[in-house]
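In: Using only what follows, build the 3D model:
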Amino acid sequence: MSRAEQPSRRTVLAAVAATAVAAPAVAGGAAPAVAAPGGSSASGATGESGSRRRRPAGQVDHRAWASFRDWRSGTAQGTRAVPGRRPGIAIAAPAGTLDYTDPHTGTTAPWEYAVWTSPVHRLAVPATEVIASWNAETPAGTWIQVELRGTYSDGTDTPWYVMGRWAAGDQDIRRTSVDGQGDGRSSVWTDTFAIDDAATGLRLVACRLRLTLHRRPGTGATPVVRRLGAMGSDIPDRFTVPASVPRLARELVVPRYSQEIHKGRYPEYDNGGEAWCSPTSSQMIIEYWGGRLTEEQLAWVDPSYDDPQVCHAARYTFDHEYAGCGNWPFNAAYAATFRGLQSVVTRLGSLTDLERLIAAGIPVITSQSFLEEELTGAGYGTSGHLMTVIGFTADGDVIANDPASPGNEAVRRVYRRREWENIWLRTKRYNASGKVVSGTGGVCYLYFPAHPSLRQRLALAAVGVR
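Out: Next up is the predicted model:
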């Protein structure tokens, strides 16, 4: 099946949702080192319940828990706030023991657990969608579960929804999203909470996140969560977006990796490299920041394969429920297993936002979908694809490392600004059959130093990330 013919997860899920409404540390050793720029971590103004708030951008609200004060502000059941230059939350004394049956192996095992629940965060933007993301260390014998509960605009609450069960390795559990979650008014589609019918005016006006930390009984090991975030958004339906004015000419030097050279390799991970745009893009930016995998960590990869780190990224971002490597928070969590990096999933509002980040030295992984004729020079169409924006030409055109290239030497592409801007930011489009389907509305992954420079902090704050 060609890339243009393949239905993306989000196209399929949007169709399923519409039908439903109509019907009533990297595994294998210590975390690799990253040479991260210096600087102190960001701090922000506090709002209700101790929340750090961004100024509303009108369509996106991003809230993160990452400071020692943040971790002390929640409700703890067996957890403790970990101080230090990069604080976190860890198991102190387990709240109890539970049995977990892994749905992908059938194995049942006991796990000690502890729970941290965030304060309620009132969204500056009443949301139709919410995506959670996290940065965590999960040594062998540990894993985490992330859940979300929200309050609707009519004052009622959602259930607790599982947004992910995650471990850096795959020796203890299979990292997984959870299908089949909904209450008739909202649903979770792989990694995204969504209001089932936004046209009713129903919105999510507040939310809280819950972390459950697990470890094998009696081991004394603990996961440590360093960052936890929720990105709420209400992006209007749109086939086109206003054109932005070019303001920057700069290109970052980012490693170039092709997903296509991995075609057919490790088909157990979403049929091989043909579907690995997300982990390939992630690996490019991880290495831009200095992240490296050791020979020991790569020992499982066939030694005849070029760029074994791309195979590794695919394995360790793979979502066993979705059966693919494109789970947005799982990719961000993988990047944050590299020492000195942190990550978020968010939405940006324009190419001006992207220019701010590039000016500060921060490349961006973007999600888009398009017909071949909508993006000059791509040579393909796609119902969902990730690429890495590394700069802008003097004319304002987008310079991207596009992993959907025949080889590493062909990865660097220049795409027309107006075309690229529209396919990334729109929320509605026509597919090859003329049917109206969804677009991603500016979704991106941001990977950046755990201790950003002042310039980086200001650029991140300008796009709502603190």
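
In: okay, CA-based contacts and neighbour counts for the rest of this
Out: Noted.

In: ok, L458 - how many residues close by?
Out: L458 has 18 neighbouring residues, counting by other C-alpha atoms under 10 Å.

In: could you show me where the helices are in the stretch 201-350 of the chain, in order?
Out: Ranges of helices in the stretch 201-350 of the chain, per DSSP state H, counting those that start in this stretch, are 277-288, 308-315, 328-335.

In: now what about the first one, what contacts it?
Out: The list of residues contacting helix 277-288 from outside it, by C-alpha atoms under 8 Å, 6 or more residues apart in numbering, reads 253-259, 292, 309-310, 313-314, 317, 325-326, 331-332, 335, 338, 363, 365, 385-388, 401-404, 447.

In: Now tabulate the helices of the stretch 201-350 of the chain in a markdown table and tack on distance to W166 and mean neighbour count.
Out: Listed next are these as a markdown table, based on distance: least, C-alpha to C-alpha, whole Å; neighbours: other C-alpha atoms under 10 Å:
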| stretch | distance to W166 | mean neighbour count |
| --- | --- | --- |
| helix 277-288 | 16 | 26 |
| helix 308-315 | 13 | 23 |
| helix 328-335 | 8 | 27 |
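
In: one more, for comparison:
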Amino acid sequence: MRRSALLLMFGALVLFGVAAGDGGRAEAASPAPYVDFDRHQSHAALSSGSASGVVVTKTKTGGVVRLAEGRTGGTLTSKVYGTSFPFDTLVPSWNARTPSGTWLTVEVRVRDRETGWSRWFSAGQWASGSDTIKRQSVAGQSTTRWALDTDVLQSKGRVFADAYQYRLTLKTKKSGATPRVRSVSFANSDSYRHGTSLGHSSDRGAWGRNLAVPQRSQMIYPDGGEVWCSPTSLSMVMAYWSQKQGVAGWNRSVPTVAGGTYDHTYKGNGNWPFNVAYASSAGLDGDVSRFGSLAQAEEWVEAGVPVIASLSWGQGQLSGAPIPSSAGHLLVIRGFTPSGDVIVNDPAASSNSGVQRTYKRSEFYAAWMRGSGGVVYLVRPVGWQKPSQTYASGSW
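Out: Next up, the predicted model:
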């Protein structure tokens, strides 16, 4: 992430008294969006590329990519997707199931506006279990103009692309077993505009709403819990949907989710697409996207969907936080107070009972934009109604 550019931008916004897109009432006219989120899940979309050794079958909710009969490997290369504005940052995510003996890789390349197509960058090899391969991202992927750091493809300097293309590779070691990919998503954005106002005025429909997300602390686990913010947040959201939908299998312990999201190259559990892919392997839908305002998060909470957000803050920058600072931390937005402050489940609390907290709206927004430029996990049941496009600004 371009943290130095983002911090400079934040300083300018504060200097000129701009509300920085936090969803309050005093917003300027809506500027052009800087996030272009694409989700490819329909049979037509998944079938529009070129396939070798794989087939795309129709389902009630769209399409599924799987290996052709008798094949142990195959690829699907998508068509070229242009974006509505030049971008310098891309975050992939996918929804899939990988039975024992199977795995997949997701690759992406971008069309640089000056030099043409980049090389293919790998988002890693992935399987929901650990009995077949080591789930891992790929280190050392860099050119003079682009680099993929674990889960984010980012340009170097003021370099922009105007299109992307993805490639799925499916593999199996077991006859008759195949990965099944039901969606591939990409959050493309202009990082120089992360944190700038989207002109959203909150409709306050979520103010006073607090979703019943179970409280779980990462800190009660001695063997790695201090770095388990992402799987703990995901475990809480999966447990919420388990209670709401009556699906017992979605209620999984923090250590179980941590084991299912571990990246053997990154040596941690914070790989964004690996987390939503894990939720999808249990039967939920999940995407990594990027928001620019709390008004957008409010729309999802109003739709009954808790939002997992990525933050960072320094000493004194997030009042009431259970830890004094963090260079990168994930938590769950579960609601808003009647005055619009943010109600969260913060897994860094020392016990389960202290997980629910309330953060000042302006402080939370600054930490969110500073930490990740507004990155979110959107995990919900398949077919769950999304908010309207009124506040989307390209983010869903």
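
In: Send over the TM-score of the superposed chains.
Out: The TM-score (TM-score structural alignment, normalised by the length of the second structure) is 0.86; 361 aligned residues with a C-alpha RMSD of 2.3 Å.

In: circling back to that earlier point, same list, the helices of the stretch 201-350 of the first structure, but as JSON lines with distance to R412 of the first structure please.
Out: JSON lines is the format used below for these (distance: least, C-alpha to C-alpha, whole Å):
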{"stretch": "helix 277-288", "distance to R412 of the first structure": "12"}
{"stretch": "helix 308-315", "distance to R412 of the first structure": "17"}
{"stretch": "helix 328-335", "distance to R412 of the first structure": "22"}
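
In: between those, which one is nearest to L211 of the first structure?
Out: Nearest to L211 of the first structure among these is helix 328-335; the distance by C-alpha to C-alpha comes to 14.3 Å.

In: Using the aligned residues only, give the average distance of the closest one to the second structure.
Out: Here the mean offset of helix 328-335 of the first structure against the second structure after fitting is 0.4 Å, by mean C-alpha distance after the TM-score superposition for the first structure.

In: start and end residues in the second structure for that helix, please.
Out: The counterpart of helix 328-335 of the first structure in the second structure, using TM-score structural alignment, spans residues 272-279.

In: Can you get me the centre-to-centre distance for that stretch and its chain?
Out: Computed by C-alpha atoms, centre = their mean, to the nearest Å, the chain-centroid distance of stretch 272-279 of the second structure equals 8 Å.

In: Stretch 258-266 of the first structure too?
Out: Centroid separation for stretch 258-266 of the first structure versus its chain: 22 Å, with C-alpha atoms, centre = their mean.

In: quick one: buried residues of that stretch?
Out: For stretch 258-266 of the first structure, the neighbour count (16 or more other C-alpha atoms under 10 Å) marks S258, Q259, E260, I261, H262, R265, Y266 as buried.

In: Also stretch 452-461 of the first structure?
Out: P452, S453, Q456, R457, L458, A459, L460, A461.

In: repeat for stretch 176-193 of the second structure
Out: Using 16+ other C-alpha under 10 Å as the test for burial, stretch 176-193 of the second structure gives 177-193.

In: thought W65 of the first structure was touching L228?
Out: Yes. Between W65 of the first structure and L228 there is a contact under C-alpha atoms under 8 Å: 5.2 Å.

In: anything in contact with each of those two?
Out: Common neighbours of W65 of the first structure and L228 (C-alpha under 8 Å, 6+ apart) do not exist.

In: which residue in the first structure lines up with S312 of the second structure?
Out: By TM-score structural alignment, S312 of the second structure lines up with S369.

In: Tell me the helices and strands packed up against the helix or strand encompassing its match.
Out: Following DSSP states H and E, one finds S369 of the first structure within strand 364-370. Applying 3 or more C-alpha pairs under 8 Å, 6 or more residues apart in numbering; DSSP states H and E, one finds that strand 364-370 of the first structure makes contact with helix 351-359, strand 382-392, helix 417-425, strand 443-449.
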